[in-house]
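Mind folding the following:
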Amino acid sequence: MGRIGPGRRREGRGRRKRLRHGVRHWWPIAAGTAASTGLLLGAYLEGPRLSGVSAALTVPHRDAARRGGPGALPPERLMSTFTTRFAAGEPRVHNIELGARALDGQVVEPGATFSFNDAVGPRTRSRGYVPAPAIMGSRLADDVGGGICQVSTTLYNAVFLAGLDIRKARAHTLWMPEYPEGREAAVFYPQLDFAWRNDTGESVRIQVTYSATSLTVNLWGRRRYEVRSQTSDRYGFRPFESGVGRGGECIPMAGREGFEVDVWRMLLADGREVRRERFHTEYRPQPEVECL
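You can find the predicted model right below:
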């Protein structure tokens, strides 16, 4: 190999000096850009709750399963999903969002019983809930936390479709078209609760997403049963009455007949029916109310 002369050595030292100067000059900008990108990415993943929360919860779980080794979690599968809808801008939408945030990310361990009231907590003004129409007997009346039953009912249907063990649930006294007939869970803290048990042998994670007009509950875990269901025709009809209400607290109502309905859920394993459940519901007539 030939020797490097003094001129080329001086040129090499000059290039290295310029490189060190360039690194000192541009590194703060590059580092700041990387940090800003990280913050923006973190904000995107934590994200507006309008589109859900799932990236931070789902991806690490699956990555851990792929890596294997100590502490690795089993891969999640979508057990069921259910969506209900509502009109945008109503006061109840705020309560629905609060309930959805409280519910999202909850994990129910094998054999554990999940209580909606324990998970979501009291619906009070101090916790941010506002008055909104709620079913009170055979009428609608403003109540703090009104609308929270849309969260419990959406969860109920996801639990129903996942084949999980429903331990405590009661339908509303009036049927509302937002919900499937005979498949709902009314809640009122602390007396009236919706509870179900995780009988799958593995953990179940609740994921809740919402938009301005819809609410979706996904359940992640491993199914134990295939689910089939059947809903009867309505029967036992009862006529509704008409009336007039006065004052600022009056809520107008469209009259609807009362009726009864039966829902059957069939749980199957390896194609064979393991259990058949009947859910019977009696809905009161909904009076027609005109507010003056």
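
CA atoms for contacts and neighbours, from now on please.
Noted.

A158 in helix, strand or coil?
Following DSSP: H, G, I helix; E, B strand; the rest coil, the label given to A158 is helix.

what about the residue positioned nearest the centre of the chain, distance to Y283?
Geometric centre of the chain, nearest residue: V208, 2.1 Å, by CA atoms, centre = their mean. Between V208 and Y283 the distance is 28 Å, computed by CA to CA, to the nearest Å.

related to what we said a few turns ago, what's the separation between the residue nearest to the centre of the chain and G258?
Per CA to CA, V208 is found 32 Å from G258.

Now for the residue nearest to the centre of the chain: which residues touch it?
G52, V53, A100, R101, L103, D104, G105, L215, T216, V217, N218 (CA atoms under 8 Å, 6 or more residues apart in numbering).

to compare against the first, here's another:
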Amino acid sequence: MRWTRWDGGVRRCGALLLWPVAAGTLVVTGFLLGEYLGVARDPGAQAAARAGSASRPAASPAPSAPSARPGAGERRISRYTTRFKPGEPRVRNIEIAARILDGRTVRPGATFSFNRAVGPRTRSRGYVPAPAIVGTRLRKDVGGGICQVSTTLFNAVFQAGLDIRRVRAHSLYMPEYPQGREAAVAYPGLDFTWRNDSGHPVVIRTSYTRSTLTVSLWGRRRFDVRSRSSGRYAFAPHGAGTGRGHRCVPMAGRRGFAIDVWRTLLEDGRPVRRERFHTRYQPQPRVECA
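Next up is the predicted model:
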């Protein structure tokens, strides 16, 4: 089992989260967080795959090439689209981050860091307040909604069969994202990283409309990908509460649940690696803003 561990206070999608840990068990104190999104390698994977996972190079900045175009023999290896409501404040944040990523090239063997590529989400860089997850509630925070960009990129990487190094799901399920397949980010601590193990450069392409964001990856595919998801299980009821102040965001309430996603990588039709992504979403209380 491979886990991504984050201790101490972090900001998720622009919001401060507190994460106490005691006796090896995730304990909720003040703010509840979702479980880690772990990746379990199948015991039957080839020795080469196991050796590759044992050595983890530190994340390095991917060279920026805003005008880069795929080279000869390269093609689109994945594309993923997520949706949002037109006119929401977070749309501006999504567009800023998407423009920064567009045209980035990740060299063979390099590890791409979302936070290092996108940088801090501040007013001076054009980001605006928008709903962001804070514990088990939504609050308005500068840069809110940028996790839509990291999640869309994550799914493109997932489908391309590239090596996912560090990722964690949100504590709450949001219908804009595919359940169990998302990447929460918060600058500078909570990051999404992946390694280009394809042997060829990978170019990131982004595009957006008034209601959609699309991330495409161009390069040469090394692995074919098969995936499946479990049904929802381990349901938990939600409560209700009242919020005050300009940062309050009304919430309808939603049960918590757990879900598993499996990804199998195949080379020449033979499985070489299996990964399990386990996510537990916390209940979302029904919130009225006073």
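
Please state their TM-score.
Overlay of the two chains. TM-score (TM-score structural alignment, normalised by the length of the second structure): 0.76; 226 aligned residues with a CA RMSD of 1.5 Å.

How about R238 of the first structure: what's its closest non-neighbour residue?
Leaving aside its sequence neighbours, R238 of the first structure sits nearest to G258 (CA to CA, 6 or more residues apart in numbering; 4.8 Å).

how about that neighbour, what's its match in the second structure?
Aligned by TM-score structural alignment, G258 of the first structure pairs with G256 of the second structure.

right, and its match touches T279 too?
No. Using CA atoms under 8 Å, G256 of the second structure makes no contact with T279, being 10.7 Å away.

Neighbour count: those two, which is higher?
The neighbour comparison of G256 of the second structure against T279 (other CA atoms under 10 Å) goes to T279, with 25 against 22.

State the distance from the residue in the first structure that the more buried one lines up against to N157 of the first structure.
Counting by TM-score structural alignment, T279 of the second structure lines up with T281 in the first structure. Relative to N157 of the first structure, T281 of the first structure is positioned 15 Å away (CA to CA).

The aligned partner of D193 of the first structure in the second structure: neighbour count?
Superposed on the second structure with TM-score structural alignment, D193 of the first structure falls opposite D191. With neighbours defined by other CA under 10 Å, the count for D191 of the second structure comes to 21.

what do you get for the one 5 residues further on?
A total of 20 residues lie near N196 of the second structure under the criterion other CA under 10 Å.

my guess is it contacts A110, does it?
Yes. Contact status for N196 of the second structure versus A110: in contact at 5.7 Å, counting by CA under 8 Å.

where do the contact lists of the two overlap?
Both N196 of the second structure and A110 lack any common contact, where contact means CA under 8 Å, 6+ apart.

Now do the contacts for the match of T279 of the second structure.
Neighbours of T281 of the first structure in contact, by CA under 8 Å, 6+ apart: A171, G182, E260, V261, D262.

Inside strands: which ones of these?
Here DSSP state E is the test, and the contacts of T281 of the first structure give E260, V261, D262 as lying in strands.

about what we covered before: would you mark the buried spots in the helix or strand hosting the match of T279 of the second structure?
Assigned by DSSP states H and E, T281 of the first structure belongs to strand 272-283. Going by neighbour count (16 or more other CA atoms under 10 Å), the buried part of strand 272-283 of the first structure is T281, E282, Y283.

Redo the residues you listed as a markdown table? Include distance to T231 of the first structure.
Listed next are these as a markdown table, based on distance: CA to CA, whole Å:
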| residue | distance to T231 of the first structure |
| --- | --- |
| T281 | 11 |
| E282 | 14 |
| Y283 | 15 |
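
which one among the residues you listed gets closest to R9 of the first structure?
Nearest to R9 of the first structure among these is T281, at 92.2 Å by CA to CA.

Now do the closest one against Y235 of the first structure, distance only.
According to CA to CA, T281 of the first structure and Y235 of the first structure sit 11 Å apart.

Common neighbours of those two, please.
Common neighbours of T281 of the first structure and Y235, counting by CA under 8 Å, 6+ apart, are E260, V261.

Quick check: the equivalent of R107 of the second structure over in the first structure vs R197 of the first structure, distance?
Correspondence of R107 of the second structure to the first structure, assessed by TM-score structural alignment: E109. Counting by CA to CA, the gap between E109 of the first structure and R197 of the first structure amounts to 9 Å.

and what of F160 of the first structure?
Using CA to CA, we find F160 of the first structure at a distance of 11 Å from R197 of the first structure.

so what sits against both of these two?
In contact with both F160 of the first structure and R197: I166, using CA under 8 Å, 6+ apart.

where exactly do the strands run in the stretch 51-200 of the first structure?
For the stretch 51-200 of the first structure, applying DSSP state E, counting those that start in this stretch gives strands covering 77-85, 107-108, 113-115, 131-136, 139-144, 165-168, 195-197.

Onto which residues of the second structure does the first one map?
Strand 77-85 of the first structure corresponds to residues 75-83 in the second structure, going by TM-score structural alignment.
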